[in-house]
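In: Here you go, sequence then predicted model.
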Amino acid sequence: MTLVSNPTQLINALDNNEKEIVITRTMTFASSIYLPAGIDIKGQAQENGVLPTVFFSHSDGFILKGDAKISDLTISALQDKKAISLVPQQVRDNFGQISLINLIVDGQISMIFRAPTMTAHVDTHNVLVRKADTRTYLEQPQKYGVNVLQGAYTLYNFNPDANSKITAAISELNIGQDGQPVIGSGVFVSGFNDAGGQVAMDKMVLGSVYSTGLVPQGAADFITGGVFVVYGAHVHELYQLGKTVTYGVNDMVLDAWGTVDKWVVEDEVISYGQSGVGFVNFGTVNDFQAKKAISTYGVGARAYNQYDGTLKVGHFAEINTYNDGAVGIQISKEVGELHIEGDITTHGGVGQSLVKGVNVDLPAYAFSIKDGGYLHKLHVKGSILSHGDNVTTVTMEDGGRLDQVAVDGKVAALGNNSKTFSDETVEKRF
């Protein structure tokens, strides 16, 4: 074990191929530091109990060449730089194990695995990414007419080989701070695409996530997600213990293109921006539970949208939208069961909303089943209400299907020139 207290000592320790390095003092570097495979670098609390900070004044921060452990540090780069990243010229089939433990980070954590890497494992525990800006990074998933911006925490298997699989475990990961979101997505986990390199995770446990993409109003081809499980990613259990909040245009809050077996959200889900969605699913989610309200405040910001794939069982506390074009629940594909403990409520009229890469006019329906949408069972313990003008509370297109429905409260349209059901056939189902 080698103790270092200044930049020269740290560089000398790396030059001497020391594998266990303890940083005892805050220090600043003007260029990135490459860490060799097998490194264990950690901080040691100073006399006042504060862990040291490693600052990078003009560059990316630590760049990993292979398996590494980084712990007990604050790592501070500029927000548009990468505080921790992987060497882009990867040469081994097995990149090794990366452990990120007890860190505060300014700048992106970028775990992008590239060919020829076939296997690797990433452990992340007790990490806060305070700020990041990922808008300039060009490795972006593309589907449904949109590109997805990377996250402040990005785990990305960019190897197109379908046999490549990255495994990971995440616990106590927090992104941004209330009113101070990271720029881009928050937590981003992705494979190469549906058929390429994969990411598999038994368990992901998150704290709070605050993010915004700063996407210009009217731009329809870029989106972000507070928590985004992208294609090629399979998470067995996903638990969110804190709030998840997005602030901007096209900022989804919870988004899945991949697979989540069990997804439990303990706290509020909030979208403040235009054309955001509280929970949007293009993938396969088997069991989703939102234990507090999903609320959206922007124009065209829907609360729950099933675009593609399927949701087998969904439990929601309540659904609220507060602007024009902001649909409460919209179903476009097959969904098993939806259980709403409270109300589904919308407060707006007609407004612009982003639909598969195109901005279109939508009324703020409270509940909508599109052509091709199929819901096996709906149980609302509260009421289904729309407050806006020129809105239909419950609408179902000709190709939509709904097998069972129970609403313990009432279904009503409270705005001017609004109606409760799209037609008599729908009314009879309720």
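Out: Arrived safely, thanks for sending.
In: switch to C-alpha atoms for all contacts and neighbour counts from now on
Out: Fine.
In: what residue is smack in the middle of this protein?
Out: Centroid-nearest residue in the chain, with C-alpha atoms, centre = their mean: residue 227, separated by 1.4 Å.
In: Verify the stated contact: that residue with residue 255.
Out: Yes - between residue 227 and residue 255 there is a contact under C-alpha atoms under 8 Å: 6.3 Å.
In: For the closest residue in space to residue 137 that isn't next to it in sequence, give its distance to residue 292.
Out: The shortest distance from residue 137 to any non-neighbouring residue, by C-alpha to C-alpha, 6 or more residues apart in numbering, is to residue 150 (7.2 Å). Residue 150 sits 27 Å away from residue 292, going by C-alpha to C-alpha, to the nearest Å.
In: take a look at this one as well, against the first:
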Amino acid sequence: MANISVHNAAALNNAIAQAQSGDRIEVHGLISGQPSVVLPEGVALVGADSGATLRFGARGVFLSGDNAVANLRIETAETEVALGIAQEATDLGAISLKNLSTRGQVFLGTGAKVQTGSFDVDTVQVERADVRGRVLRPHAFGVDAQQGGFTVWNLAEDPSVWLEGTFRNISVGSKQAPVRGSGVFIGGHIKAEELTTAEVAIDGGITPSTPDLISGGVFVITGAKVGTVRNLGPVTTFGANDMVLDNWGEVQTWVAEAEAEVSSHGPSGIGFVQFGELDTLEVKAPIVTTGVGARGFNVYDGHLRSASFQSIATTGAGSIGIQISQPVESITVARDVTTAGGTGMSLVKGVQTELRAIGVSVKPGGSVQRLEIGGQISTGGDGVWAFESFGPVSKLRVDGGVRTTGNDADALHTAADTVSEQDLAAISTHTLSGRDHVLVEE
């Protein structure tokens, strides 16, 4: 075991060529001009001072297995991989990444022959990256999903291979410089005990009205199993079809803390999208969307036991506040659910679809055992009602009442036997020119 200090590209290349398992390569200051490097198995690469930086013209650092990288900045072109995994690696061993910043993607994507491995990742900041050109994308529900600036993806061809990991304090982009593509992306057979994020900001750069491509701020992809997802900082999206928080995998608990506002500023963006398996969702921060067809919260598929929110506000045409298409035990909102838009187009499972900006919508096939709104449900669009139920809502409570301010905008639309007369009678309604309650057919 040896500590090897490097101050320039020639010394770095020589150290990597001679390093053996257990060695530690220490980077001093800024080093540039070297080609992409592959760390041998068991070798650590660490910054020796606060300015320790590796600057590459093309790709950056790749890991072979049992590597540690810490206290270092890695710079590449924004379209390149700053930190990745050698595709020929089969046993990743224990990979440790601590206190890193990058310009360029962190792509912890495996080769097809990988068999074992684990990740311990703490405090990684992807300042800039552009992953829009990546050909490899997961596909489900009628759409492809863009990779993330920070991507963990088990691509083993053997379905029995599971990798494990913990991912803490991951930051991708900023509101001033959003990453192009998705933000934090975890997919394939990954068992992650914990995923926590700091600030995440993205702009997928997707052409508006595109039906078959999306991105996500924090995205758990099919195959991944995560114990706890915790958003500690704001998650913001700026482009078309940019989901803010999206679950295609299996998550036990997902919490967005009070400091982590969930906001979307492009058409067909959604605050939280649920397709996979999720036990408990708790969004302590406001969900705010501003684009056409940019909805607040959707349960499209899979299973969700309970969800709670502080508030949900949408402003665009076709931007539904809450839409439920699967059975859910409980949904609670501490404050208001408000929409301001009328009728507009929105992306639904790979199809651009015309929607009304309804406040709360329970679709056929959806149901809620307990739906409680601490504030009001209100809509502002013409011809847009505030609440509709085509599936059963066993217990409905709206403390602040139901309000519509658009022309010909009704308060309540319910199919027969979906909401009890007692619950409906307890809800105060106010409309400008619509009806208080309409009994509708499915």
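Out: Nice, I can see it. Because the structure is predicted, anything quoted here is derived from the model rather than measured.
In: picking up where we left off before, the residue nearest to residue 137 of the first structure is in contact with residue 183, isn't it?
Out: No - with contact defined as C-alpha under 8 Å, residue 150 of the first structure does not reach residue 183; the gap is 9.4 Å.
In: which neighbours do the two share?
Out: 134-135 (C-alpha atoms under 8 Å, 6 or more residues apart in numbering).
In: Report the contact partners of the counterpart of residue 410 of the second structure in the first structure.
Out: Correspondence of residue 410 of the second structure to the first structure, assessed by TM-score structural alignment: residue 419. By C-alpha under 8 Å, 6+ apart, the contact list for residue 419 of the first structure reads 390-393, 412-413.
In: now the helices for the stretch 1-150 of the second structure?
Out: Ranges of helices within the stretch 1-150 of the second structure are 9-18, based on DSSP state H, counting those that start in this stretch.
In: So the match of residue 410 of the second structure versus residue 395 of the first structure, what's the distance?
Out: Residue 419 of the first structure is 10 Å from residue 395 of the first structure, where distance means C-alpha to C-alpha.
In: What of residue 99 of the first structure?
Out: Using C-alpha to C-alpha, we find residue 99 of the first structure at a distance of 50 Å from residue 395 of the first structure.
In: Those two - which one has more neighbours?
Out: Higher neighbour count among residue 99 of the first structure and residue 395: residue 395, with 22 against 18, using other C-alpha atoms under 10 Å.
In: related to what we said a few turns ago, would you mind finding the match for the residue nearest to the centre of the first structure in the second structure?
Out: By TM-score structural alignment, residue 227 of the first structure lines up with residue 218.
In: Over to residue 41 of the first structure?
Out: Under the alignment (TM-score structural alignment), residue 41 of the first structure pairs with residue 45 in the second structure.
In: again with residue 168 of the first structure
Out: Under TM-score structural alignment, residue 168 of the first structure pairs with residue 165 in the second structure.
In: Also residue 247 of the first structure?
Out: In the second structure, residue 247 of the first structure lines up with residue 238, judged by TM-score structural alignment.
In: list the contacts for its match?
Out: The contact partners of residue 238 of the second structure, by C-alpha under 8 Å, 6+ apart, come to 201-204, 264-266.
In: Most neighbours of all those, which one?
Out: Within these, most neighbours by other C-alpha under 10 Å means residue 202, with 35 neighbours.
In: Surely that residue touches residue 236?
Out: Yes - in this structure residue 202 of the second structure lies within contact range of residue 236 using C-alpha under 8 Å: 6.5 Å.
In: Give the residues shared as contacts by those two.
Out: Any residue near both residue 202 of the second structure and residue 236 by C-alpha under 8 Å, 6+ apart counts here, and that gives 175, 217.
In: show me what contacts residue 237 of the second structure?
Out: Residue 237 of the second structure is in contact with 201-203, 216-217, 243-244, 263-266, 269, counting by C-alpha under 8 Å, 6+ apart.
In: Show only the entries of these found in strands.
Out: 201-202, 216-217, 243-244, 263-264 (DSSP state E).
In: Contact partners for the aligned partner of the residue nearest to residue 137 of the first structure in the second structure?
Out: Aligned against the second structure by TM-score structural alignment, residue 150 of the first structure finds its counterpart in residue 147. Residue 147 of the second structure makes contact with 131-132, 134, 136-137, 181-183, 185, 215, according to C-alpha under 8 Å, 6+ apart.
In: So the closest residue to residue 429 of the second structure other than its chain neighbours versus residue 335 of the second structure, what's the distance?
Out: Nearest non-adjacent residue to residue 429 of the second structure, counting by C-alpha to C-alpha, 6+ apart: residue 402, 4.8 Å away. Taking C-alpha to C-alpha as the measure, residue 402 of the second structure falls 13 Å from residue 335 of the second structure.
In: Between the two, point out the one with more neighbours.
Out: Ranked by neighbour count (other C-alpha under 10 Å), residue 402 of the second structure and residue 335 place residue 402 first, with 25 against 20.
In: Contact partners for the more buried one?
Out: By C-alpha under 8 Å, 6+ apart, residue 402 of the second structure lies in contact with 376-378, 386-387, 411-412, 427-430.
In: Where neighbours are concerned, which of the residues you listed has the most?
Out: residue 386 (33 neighbours).
In: List the residues that contact the equivalent of that residue over in the first structure.
Out: Under the alignment (TM-score structural alignment), residue 386 of the second structure pairs with residue 393 of the first structure. By C-alpha under 8 Å, 6+ apart, the contact list for residue 393 of the first structure reads 364-367, 384-386, 411-413, 418-422.
In: Which ones among those lie within strands?
Out: Those of these lying in strands (DSSP E): 367, 384-386, 411-413, 419-421.
In: Adding distance to residue 201 of the first structure, write the residues you listed out as CSV.
Out: Output for these, formatted as CSV (distance: C-alpha to C-alpha, whole Å):
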residue, distance to residue 201 of the first structure
367, 33
384, 37
385, 39
386, 40
411, 41
412, 43
413, 44
419, 46
420, 44
421, 43
